[in-house]
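>>> only geometry, no sequence info:
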């Protein structure tokens, strides 16, 4: 290994020099950071093929620079950039192809963003449940889980993946599916960042022309009964319904602001599913609904460069159906002075159809994902203290919504035997620990 004070184009293999962006280049300002972190890498590499990704990994493996892999989107955890190291940015590998409209097989490169995917699929009447913002990158989400707008209807994004192309740490390019390299395929769906760089996915989309989208605001009581009723209702609701929202303090009053998505285009069916949700709180504050294509949720208007414009620190927790105690703990977090932003996502339904051993994401018996974020000047210490009431009730965590990964957060995301299997596969496919430098 070599160590240098910095990197220039002349340090790179000839084949990568035209793909390199270094400090001082006109594009560097728009490529240096993620949405949530401001960073200063030594070089950003923009490969355009699996062969160039392999060359970039072989080069990085010959140094001891920190390595970050980026699919081009938000990078909420902040791990897709760094200070002084190498960033491999896949945003130039962004093709979206409908391979077979009849079987709904879609080939998506990892550098695409979900707004572009939705726009490409819309003329075919197809959708893939994705992240909740159009600027989210495909690769980062589709190797961790993908608890999107249609999760209860069609499962996580990883549940629809049928094959993937992976570049391993030694530069080998492998196509993996249920029959070819099945252990790698298992790891790619939930712990992909541990075993390789996934450059392309084959995903089975679903046929869905129109959805219902409702904005619902309800007053939530301080004790947590509203949150418990919301969780209990969603645990038993028809699978067409998925809700994601934010818990906001407004003086002494709390508001649960929800976006409810119905995987159905019939107005009466939409009304029958969203109106009961509006009655779960102390009182209904707002209810508006409309019909539209899936792209309304992740429009191309969401696309933007990531400049560190929303610096934040994030952690998360998974829960079974909320009880008085766990709902009360969430309200305790929301009620603190300078409290974290509390986002709540409904899981269950199709997410929990798979056996917990089917993918590296193993939390197939959880119903609620709580994502908690603080903003400057608050940092990880203040966030950790604020969310402490949740841990006695939480039963896992989601890999992507964690700004400061540690052994403890790894165990929450990959508990017990699952974590041991992930670690073993990381050693098998990345024996030198190249990808560990990205975490």
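In hand now; what should we look at? A quick note: this is a predicted structure, and the numbers were derived from the prediction, not measured. Numbers count the residues shown, from 1 in each chain.
>>> Only C-alpha atoms from now on, for both contacts and neighbour counts.
OK.
>>> any idea which helix or strand carries residue 202?
Under the criterion of DSSP states H and E, residue 202 resides in strand 197-204.
>>> just the helices in this structure please.
For the chain, helices defined by DSSP state H occupy the ranges 28-31, 50-61, 114-121, 138-142, 151-154, 182-191, 225-236, 267-278, 324-335, 380-386, 407-413, 416-429.
>>> which of those helices sits most buried?
Each of those was scored by mean neighbour count; the highest is helix 138-142, a mean of 29, by mean count of other C-alpha atoms under 10 Å.
>>> got the contact list for it?
Helix 138-142 has contacts (C-alpha atoms under 8 Å, 6 or more residues apart in numbering) with 70-71, 73, 75, 108-114, 130-131, 157-158, 189-190, 198-199, 400.
>>> Please apply the same query to stretch 255-270.
149-150, 153, 208-220, 240-249, 273-274, 291.
>>> And stretch 364-377, by the same measure?
So stretch 364-377 is contacted by 231, 235, 311-322, 339-348, 351-356, 383, 387, 395, 397, 401 (C-alpha under 8 Å, 6+ apart).
>>> so how far does it reach from one end to the other?
Using C-alpha to C-alpha, to the nearest Å, one end of stretch 364-377 lies 36 Å from the other.
>>> Alongside the first one, take a look at this:
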């Protein structure tokens, strides 16, 4: 049989004995430290000498950071499929996408029956396993509308709620030897997991033939199915130096791509990881380079554009979109590519609010992969979107039919100089995770008002956070950025290197390149005072004016955010104020907070001392698109009668579903207007209005009467050339066009709010001189 072209992986198969319960855990930790990719455990729930495998997997997941985990294989007859699906998804979410599912149809039926399981014949067990897989995948498919209903002979669900979805596309591997089970693998499963010893090398080839034939009959490409193998120590002969040579034919001739050493000997595990795995990888790589696979021309051999992780079924191939040369995708991106028709597609196609249908999502894990993704995207005739991985409402991080470069996996957080409070943050991180990582150091970065907001989008657009009046905007404290340019170069931008680019990134970064990481100066912040007030704001205009005056008069340590929305009773309007006092001086905080009780009838109030990280806790929500929000923004100096009267009228007319005010005065306005591309430094408030869908036309006309002079692009739903003059003053926009002409003359990054490049002219540097960037 041919080499199926999968990347090689190596793992351990550990006995979950309970005489020394810590031993199995330590062997798992050793497996990770030694460099193995996978740790697996037997699952025999009827065996009193064993730990419960699922409990052990959960414990090991908490003790490890990188290695993937699986049962080898999970005993289905004693585990209800719908509950097992939720267990797998939950542990996968908690572990950061490190759980795989090996399943077995069942054996040792006397013991199964003694534990309360149902005795099945071999044929019945195969049918039950097939039904169970449908239940498990149905529960995982939280993006599917409606409840789950499946009527099976052995497993049925009648209206089960779907979800949660796992953090990654969890494969289902089956342990199997008989033809019926092998055909089921070819029809439905993602992998075959036999053991060398129970099966001989000749049996592997025969089993592959059955699996491949069943896959083709089911309309699948056989290369969709990974071939795994438990390797018993007794199955390998001679010194360790010869083990890789013995395993090589299994990789090249039988397509085995995951080798799992079955041993509880720490020396064997370490040797397998440190000696056998590297040697076998090198031999397979050399053989693949030297030999043209029989699959060349159909989806090609390993190392080409559709290698290993990019194998797609005929149905998936049919879902590909025009304008994208999928076969030209670099090999380094094949494993991170998600196409329409892939099971992971629904989890990456949309943003938080906007549903999308891109033709290709590239989930880059390194700056180099981002550079390759940009180069590839430039050669295609489709739109390009860049996603930092987090929550956002503008909708510009997805598209229809185009390419999305998702940097969500570049999410590291590192304090690189505590004395200078300097932090390096990956652009794909979410701010809630950043806050948690910085909390032990007594540091914080003001960064929006929701923990799932992505770092990249916010830090290049502005960053109106809970500490804004004491700290400023997020981008005001960016000290450097690593950027992938339109031509594929990776550069550092700071005050000394590419200063013109550095200036532009802070306010218009989405038009200049793909930022992969930032160096940001954090603030000394530990605990803060956090308060919430809910008022009856039915007298909307008067309430808003008083609220605005109070906030402007408050000390800089106080930052207030306001959300106004229709109440349930007729004509009532409610207002929720969130106030953050940037410090733990409760007496000073109370003095500043008490006036909020006088703004109107108080329906609810609370205040507490809390870590800043608790205010922006990470949620890690799955982004599947919601009903689209139609909204607008405005930056205003005061909540004067012109603003408040108009907003009150919109509530009275049912034209608005939500109105928000973020205070952005204080430290935000300490930065000079020309210091960054975010030039609006006189306003005290950022407004965001969400329009009623049913009355959208009337609401648009009303909002336009406000005739705002400045906006915040992150809260605008649609790109519009006319908005650029309000987002960027004339001198700022002129400078941005010149800088874009240097760094993106081909206008690759044009699917944000469009800043057209001025090509052939020099860019103006920070000091006003001319600087032609290289």
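Looks like it came in fine. Since this is a predicted model, take the numbers as computed values, not measurements.
>>> Superposed, what's their TM-score?
Once the chains are overlaid, their TM-score stands at 0.94 when taken by TM-score structural alignment, normalised by the length of the first structure; 432 aligned residues with a C-alpha RMSD of 1.8 Å.
>>> So which of the contacts of helix 138-142 of the first structure belong to strands?
The strands, defined by DSSP state E, take in 70, 108, 109, 198, 199 from these.
>>> Need the counterpart of the first one in the second structure.
Residue 70 of the first structure is assigned residue 387 in the second structure as its aligned equivalent, the criterion being TM-score structural alignment.
>>> re the thing from before, out of the helices of the first structure, the one nearest residue 169 of the first structure is which?
Nearest of those to residue 169 of the first structure, taken as C-alpha to C-alpha: helix 50-61 at 6.1 Å.
>>> Which stretch of the second structure is that closest one matched to in the alignment?
Under TM-score structural alignment, the match for helix 50-61 of the first structure is residues 367-378.
>>> ok, average deviation of that stretch from the first structure?
By mean C-alpha distance after the TM-score superposition for the first structure, the fitted stretch 367-378 of the second structure averages 1.0 Å away from its aligned residues in the first structure.
>>> Can you tell me what sits against that stretch?
329-330, 332-333, 362, 364, 384, 403, 405, 407, 484-490, 514, 516, 748.
>>> mind running it again at 7 Å?
By C-alpha atoms under 7 Å, 6 or more residues apart in numbering, the surrounding residues in contact with stretch 367-378 of the second structure are 329, 333, 362, 364, 384, 403, 405, 484, 486-489, 516, 748.
>>> what's the answer for stretch 191-204 of the first structure, then?
By C-alpha under 7 Å, 6+ apart, the list of residues contacting stretch 191-204 of the first structure from outside reads 50, 104-110, 139, 143-144, 160-169, 360, 425-426, 429-430, 435.
>>> go with 8 Å
In contact with stretch 191-204 of the first structure (C-alpha under 8 Å, 6+ apart) are residues 50, 69, 90, 93, 103-111, 128, 139, 143-144, 160-169, 184, 187-188, 360-361, 422-423, 425-426, 429-430, 435-436.
>>> One more: stretch 218-237 of the first structure?
241-242, 253-257, 277-286, 321-324, 327-331, 346, 348-349, 367-368.
>>> Narrow those residues to just the buried residues.
Buried members of those, counted by 16 or more other C-alpha atoms under 10 Å: 241-242, 254-257, 277-281, 284, 321-323, 327-331, 346, 348-349, 367-368.
>>> Just those: which are in strands?
Judged by DSSP E, strands contain the following of these: 241, 242, 254, 255, 256, 257, 284, 346, 368.
>>> Compute the distance between residue 445 of the second structure and residue 658 of the second structure, please.
For residue 445 of the second structure relative to residue 658 of the second structure (C-alpha to C-alpha), the value is 27 Å.
>>> Who wins on neighbours among the ones in strands among the contacts of helix 138-142 of the first structure?
Among those, the one with the most neighbours (other C-alpha atoms under 10 Å) is residue 198, at 29 neighbours.
>>> how close does that residue get to residue 93 of the first structure?
11 Å.
>>> Overlap of the contact sets of those two?
Common contact partners of residue 198 of the first structure and residue 93 (C-alpha under 8 Å, 6+ apart): residue 110.
>>> For the stretch 1-150 of the second structure, which segments are assigned as strands?
Listed in chain order, the strands of the stretch 1-150 of the second structure (DSSP state E, counting those that start in this stretch) span 9-14, 38-41, 68-71, 74-75, 101-104, 148-150.
>>> equivalent range in the first structure for the third one?
Okay, so that is strand 68-71 of the second structure. Alignment of strand 68-71 of the second structure against the first structure: no match, by TM-score structural alignment.
>>> for the longest one, same thing?
No residues of the first structure are matched to strand 9-14 of the second structure when aligned by TM-score structural alignment.
>>> what's the spacing between that strand and its chain's center?
Distance of strand 9-14 of the second structure from the chain centroid (C-alpha atoms, centre = their mean, to the nearest Å) equals 27 Å.
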